[in-house]
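In: Have a look; sequence and predicted model below, questions after that.
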Amino acid sequence: MSVEQSPPFGVRIGVRSYEMDVNGHVNHAVYHQYGEHARMEHFRAAGLSQHALGAHGLTIVLLSTTVHFRAELRAGDELRIDSVIAFSARKPFTMSHRIVRVAAADGARTDDLAAEVECTLGVLDTTTRRLVADPHGRLVAASSDPALLGPGPDVSTS
C-alpha cells in the first residue's frame, strides 16, 4: 500500500518547569501533550478548527499514539515539534511528530531529537459516530488551506 505524506508543519514551544518529573526531566505523559498541541495547531493552520469541522458534521479522533523517547528534556529547553500527515486508502490515517530540542536551557543551540510520536487518527461523522471513508477528501472539503494536508492516497497502488 502506498502512502503519501504532507509537507512538514512545525510549532515551537518552551519546556515549562511544572512539566518535570521527580528525575528532573519532562514527564513521559507530557510528550503526548506536545504531540497533541502540534496536531491541533497543524489542523488549525489548515483551517480545521473544531468549529470548522463541526460545521461539516466532522471531528478528528485519536485512535492510538506511541512515543519513542530519544533524549531528556529539561525546564527551559526550547522545542520545535514537526508534524507530517500521511493518508492511505484506509479510513485511519497517520500523523507523525518529531520533537526536537533547538536550544538547551543554558542557551546552547542544539538539534537534538528528543522524541518521535506516532499517531493513528480517524475522521468521525458526528451524526453516525462512525469513521468516514476518504478522510483526506472530507478534510480537504472542510479546509481553508488544504495544501497543509498534503496529497491524498495513491489509490492506484493501494
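Out: Done, it's in.
In: hey, let's count contacts and neighbours off CA atoms from now on
Out: Noted.
In: in the protein, which residue is closest to the centre?
Out: Using CA atoms, centre = their mean, the residue of the chain that lies closest to the mean C-alpha position is residue 39, 3.2 Å off.
In: which residues sit in contact with that one?
Out: Going by CA atoms under 8 Å, 6 or more residues apart in numbering, residue 39 touches 83, 95.
In: Okay, buried residues for the helix or strand harbouring it please.
Out: Using DSSP states H and E, residue 39 sits in helix 28-45. Judged by neighbour count (16 or more other CA atoms under 10 Å), helix 28-45 contains these buried residues: 31-32, 34-36, 38-39, 41-45.
In: Can you tell me what sits against the single longest strand found in the chain?
Out: In the chain, with assignment by DSSP state E, the single longest strand is strand 109-125. Surrounding strand 109-125, the residues in contact under the criterion CA under 8 Å, 6+ apart are 31-32, 35, 57-73, 91-104, 130-132, 135.
In: structure B:
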Amino acid sequence: MSDYFKQVEIRWSDLDPNFHLRHSAYYDFGAYSRVSFMNENGITPQVLSNAHIGPVIFREECVFRKEIKFGDQVKINLKLAKSNDDFSRWTMVHEIWKNENTLSAVITLDGAWMDTVHRKLTVPPQAFKDLFSIISNDTGE
C-alpha cells in the first residue's frame, strides 16, 4: 500500500466567520483529492464518459480534530479502506494534515460505481481496480 497525497492552499473563500476552514471545504478537499488521483493516473473525465461510468457516494462523514486557519500548509491523503472483490462498492478514507504533523480531520466515504446510461450500480473496468489497489489497505470484505 502506498498513500497518495495532494497539497492544497487555503484560500480566503475557504474560511468561515470564525476565520478557520469552513466545514464544507473539508469535503471539497476530499473530492479534489479523489478526482486528482484518478485523473493523474489515467481515469480522466473523458475515460469515465466513454465507459459510461461514474462514482456515486452513499455516505460521507468527517470527524474534525484540529482547526485549520489561513496560512496553514495542508495536505490530504487518500486510502482505499476496503472494497468488495469486484470493486463495485468501496470505502475510502482521507486524512487531512496541517503543517506536516497535525491530523486535522478524517473523512470516510462509502461509494460504488454507476452505469451512467442505465442508472444502475455496475462493476468497473479492471483498470479501475488495478489503479485503486495502489492505495489499498484491504481488498475484499
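Out: Thanks, I have the structure now. The structure displayed is predicted, hence computed values, not measured ones.
In: Give me the TM-score for this pair.
Out: TM-score for the superposed chains, counting by TM-score structural alignment, normalised by the length of structure 2: 0.85, backed by 136 aligned residues with a CA RMSD of 2.0 Å.
In: before we move on, the earlier item: the helix holding residue 39 of structure 1 against structure 2, how far on average?
Out: Using mean CA distance after the TM-score superposition for structure 1, helix 28-45 of structure 1 ends up 0.8 Å from its aligned counterpart in structure 2, as a mean over the superposed pairs.
In: what stretch of structure 2 does that helix fall on?
Out: For helix 28-45 of structure 1, the aligned range in structure 2 is residues 23-40, judged by TM-score structural alignment.
In: Translate residue 78 of structure 2 into the numbering of structure 1.
Out: Residue 78 of structure 2 is assigned residue 83 in structure 1 as its aligned equivalent, the criterion being TM-score structural alignment.
In: isn't its match right next to residue 96, touching?
Out: Yes - Residue 83 of structure 1 lies in contact with residue 96 (CA atoms under 8 Å); the separation is 5.4 Å.
In: count of neighbours near the aligned residue in structure 1 for residue 118 of structure 2?
Out: Taking TM-score structural alignment as the alignment basis, one finds that residue 118 of structure 2 is matched in structure 1 by residue 128. When neighbours are defined as other CA atoms under 10 Å, residue 128 of structure 1 has 9 of them.
In: could you say which helix or strand contains residue 128 of structure 1?
Out: When secondary structure is defined using DSSP H and E, no element contains residue 128 of structure 1, which sits outside every helix and strand.
In: related to what we said a few turns ago, compute the distance from the centre of the longest strand of structure 1 to the centre of its chain.
Out: Computed by CA atoms, centre = their mean, to the nearest Å, the separation of strand 109-125 of structure 1 from the middle of its chain amounts to 5 Å.
In: repeat for stretch 1-20 of structure 2
Out: 13 Å.
In: what comes up buried for it?
Out: So for stretch 1-20 of structure 2, counting by 16+ other CA under 10 Å, buried means 4-6, 10, 14-15.
In: Now for these: which two are most distant?
Out: The span of the buried residues of stretch 1-20 of structure 2, defined through CA to CA, is set by 4 and 15 at 25.2 Å.
In: could you show me where the helices are in structure 2, in order?
Out: Along structure 2, the stretches classed as helices by DSSP state H are 23-40, 45-51, 126-132.
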